[in-house]
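> Here is my input, please return the structure:
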Amino acid sequence: MVNAYTKSRIRKIVRRFDLIPLRSDSIASLYRKNAIVRVRTESGTYAMKPFFRSNLLHTGTIDQIKTAADYIQHLMNNGFNSMPKWLASNSGKLWTLNQGRPFYVTTWINGRSMDNQEDFEKLGRALASLHTTSSRSFPLKGPFYDHIRLWQNHDRLFRRRMAKANQTNKWTRRWYKRFGESCNQFSDRSWTELMSPELVDLFVKEMIRPALIHCDITSLNVIIADDGQLFIIDWDRIKLGSIYVDLATALMNTTRFNPVLIHSLLNGYEELRPLDRTERKMISSLYRLPREAWFTARFPKSPRSRIMLDIMEQTWPLRLKAMDLLDEWVNQ
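Below you'll find the model as predicted:
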């Protein structure tokens, strides 16, 4: 993958978007050495990105990029401005095919990561705008992505792995012994709440009239541009799904369990889309689920699994306080 994109290949792809490259360089992500190609042209700087299918969906790569592009076009048509602009290729589509791989091109955003309350309020407003923009002009075609069922499967696998902890390495056995049962208790409480009639009814209503969700709001996927505008990047996993899942995972992935930042994100969200008590309870229940621990059960030999368990151990007291904070928020 180091030399995956030659200059001639990059030029061939971006010319389909009416761009003439002057210089290009590959940018790595946590998972790929050539995640994005930054392309400098006379008209500005752009991001050329390969599209990879999600293994969690039972559809092919082309079907997935077609669906994602339709959703992106819908957001652009309805004035959602917290994402980089996707360029249309000379075929009129928001993507092109090269050597069997879909690629798309967006404007490049220069900026910084989030670091203060105002930034997190902006993220809250951006998420609320995403969820309301996509749900206003229904219908949108596509399946509803059921995170709840997926997470229940991950939880069951985690419990099975815990029960066979003597077959794992010494370090993992120690972690399971110290934190595993607490993770199960958090999950039990959340599943009980999520199965309550009021939350089941709320989830059913979402399935009938779903919204678009980003599915991967992390600190690395949020940029504060040089002019102060917030942009969310990396929209490959955009889906029809639960806005409460999207908000709960954004809280977990960006705020570092900081009470001030948690409140800032939620306050920004509720400026545009106020939440009632039932909705708040849904978010609090989803936030409590120990998804990082479940990841390690799915990929026990991955180096990332050890890192995630280390982070969980280091942040454990902060996590407990954040859970309590959200419980208080539900009852305000």
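
> hey, let's count contacts and neighbours off CA atoms from now on
OK.

> what about residue 79, which helix or strand?
In the assignment (DSSP states H and E), residue 79 maps to no helix and no strand.

> what's near enough to touch it?
The neighbours of residue 79, taking C-alpha atoms under 8 Å, 6 or more residues apart in numbering as the test, are residue 133.

> again, but for residue 325
residue 259.

> here's the other one to compare against:
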Amino acid sequence: MGRREKRRRSGFRRVLNQYGVLQSIADAYDLRILHAERRRRVFRVNTSQGWKKIKQFKYSQAELAYVHGVLEHLAGKGWRRTVPLNLTRDGLPYVETPEGLFYMSAWIQGEEINSEDPFHLEMAAKVIGEMHRLLQDYKAPENCQRSFPTHWQAKYTGQAEDLERYRQQAEGARKGKFGRRFWKVADDFIRLMGIGLQLLDEAGYGQLSQVSDFVTVCHTSPTTGNLILGSDGKIYIIDFDNARTDLRIYDLGKMLLRHSGWDVDKAVFIIRSYQEANPLTREEISLLPGLCAFPTKGWQVARSFFEEGKVHMGRLEKAIGELARQEAFVKALAQISPTDLCYQPEQLFQT
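As a prediction, this is how the structure comes out:
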């Protein structure tokens, strides 16, 4: 048998495996699959009950129960900017297969938001702010680690230590083109980590992290791919797979990192828009410069190489290319008084 035929058969074998998994999932939900197509990490499926999304959940059942509870809490309050998980005929929000846990939900027809469109940014920030407000009274299950806020300083100190270890590995061994390139800039990544940790400390993160009024459920990944402009013109939030309890300012910081393009004016616009739905205190806002300082992309791509042996040269160059702009952005944001960024609308935004 030639190599080409082997590749064809192995490729078709993967298709058959996926087909079998999808069929078992459809059976669990008592529906028929009419058409299925893969889109990135999810399946878009036309079924006897309409268009659905099927996605593998790569974490534990306890964590999926947390996510399910969050979505049910929002649905129970009549919020329609996300969709709950469908239940199987056995009343479960997931299907357990040999490939892992899978869940199903309605497919939201629409397109990713455009971060350059002020309308999209404003509405996305408002919707996230409203979501945070509605989830502040969510009673998270105590048997799940996601129910407790991450300690940022411990988290980012660990990432800084990782970067130092990777730097030493790149220096002390032949790591090819990627390793040599990383070694030249590792100190810049580590220095920016130090700036972030110092800013968090100066802003009193340790004390603020204990204030329950500042804590809610965060999506943690408000990317363009997870913020959908629906065909009805409304903004929807999808993929709560990584949702967890944390300070609400965490999601806002992630929005700045993902959507500001290191433009301070755009960052101020996002901060103001968020507060149309969920006003912040000056103490919370003072955490934003530190939160935006961490070179997470650099740490991620380095970890992927040194821990998993995966080479992503383009991602490394992109992370390096953002260092100077990111540092300038953090310094500019830190120079704005948090009091000047606070905003109290006459009436809270509601969808």
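
> Where does the aligned residue in the first structure for residue 180 of the second structure sit: helix, strand or coil?
Counting by TM-score structural alignment, residue 180 of the second structure corresponds to residue 173 in the first structure. In three-state terms, and counting by DSSP: H, G, I helix; E, B strand; the rest coil, residue 173 of the first structure is helix.

> Can you tell me how far residue 173 of the first structure is from residue 83 of the first structure?
From residue 173 of the first structure over to residue 83 of the first structure the distance is 43 Å, taken as C-alpha to C-alpha, to the nearest Å.

> Just give the closest residue to the residue nearest the centre of the first structure, not the sequence neighbours.
By C-alpha atoms, centre = their mean, the first structure has its centre lying nearest to residue 216, at 0.9 Å. Nearest residue to residue 216 of the first structure, sequence neighbours excluded (C-alpha to C-alpha, 6 or more residues apart in numbering): residue 237, at 7.1 Å.

> Would you state the strands of the first structure in chain order?
21-27, 36-41, 44-50, 96-98, 101-107, 111-112, 211-213, 222-225, 230-232, 239-241 (DSSP state E).

> for the stretch 201-332 of the first structure, what spans make up the helices?
243-254, 259-272, 277-288, 291-298, 303-314, 316-330 (DSSP state H, counting those that start in this stretch).

> just so I know, which of the ones you listed lies nearest residue 92 of the first structure?
Closest to residue 92 of the first structure of those is helix 243-254 (C-alpha to C-alpha; 30.3 Å).

> coming back round to it: map the residue nearest to the centre of the first structure onto the second structure.
Match for residue 216 of the first structure (TM-score structural alignment): residue 221.

> Would you check that its match makes contact with residue 241?
No - using C-alpha atoms under 8 Å, residue 221 of the second structure makes no contact with residue 241, being 9.2 Å away.

> Not counting its own residues, what contacts stretch 38-50 of the second structure?
31-37, 51-56, 106-107.

> just to revisit the earlier point, so which of the helices of the stretch 201-332 of the first structure is nearest residue 153 of the first structure?
Per C-alpha to C-alpha, nearest to residue 153 of the first structure of those: helix 291-298, 9.4 Å.

> In the second structure, what range does that closest one match?
Using TM-score structural alignment, helix 291-298 of the first structure pairs with 296-303 in the second structure.

> After superposing, tell me the mean distance of the longest helix anywhere in the first structure to the second structure.
Determined from DSSP state H, the single longest helix within the first structure is helix 117-136. Helix 117-136 of the first structure, aligned to the second structure and superposed, deviates on average by 1.4 Å (mean C-alpha distance after the TM-score superposition for the first structure).

> helices or strands next to that helix in the packing?
helix 61-77, strand 211-213, strand 230-232, helix 259-272 (3 or more C-alpha pairs under 8 Å, 6 or more residues apart in numbering; DSSP states H and E).
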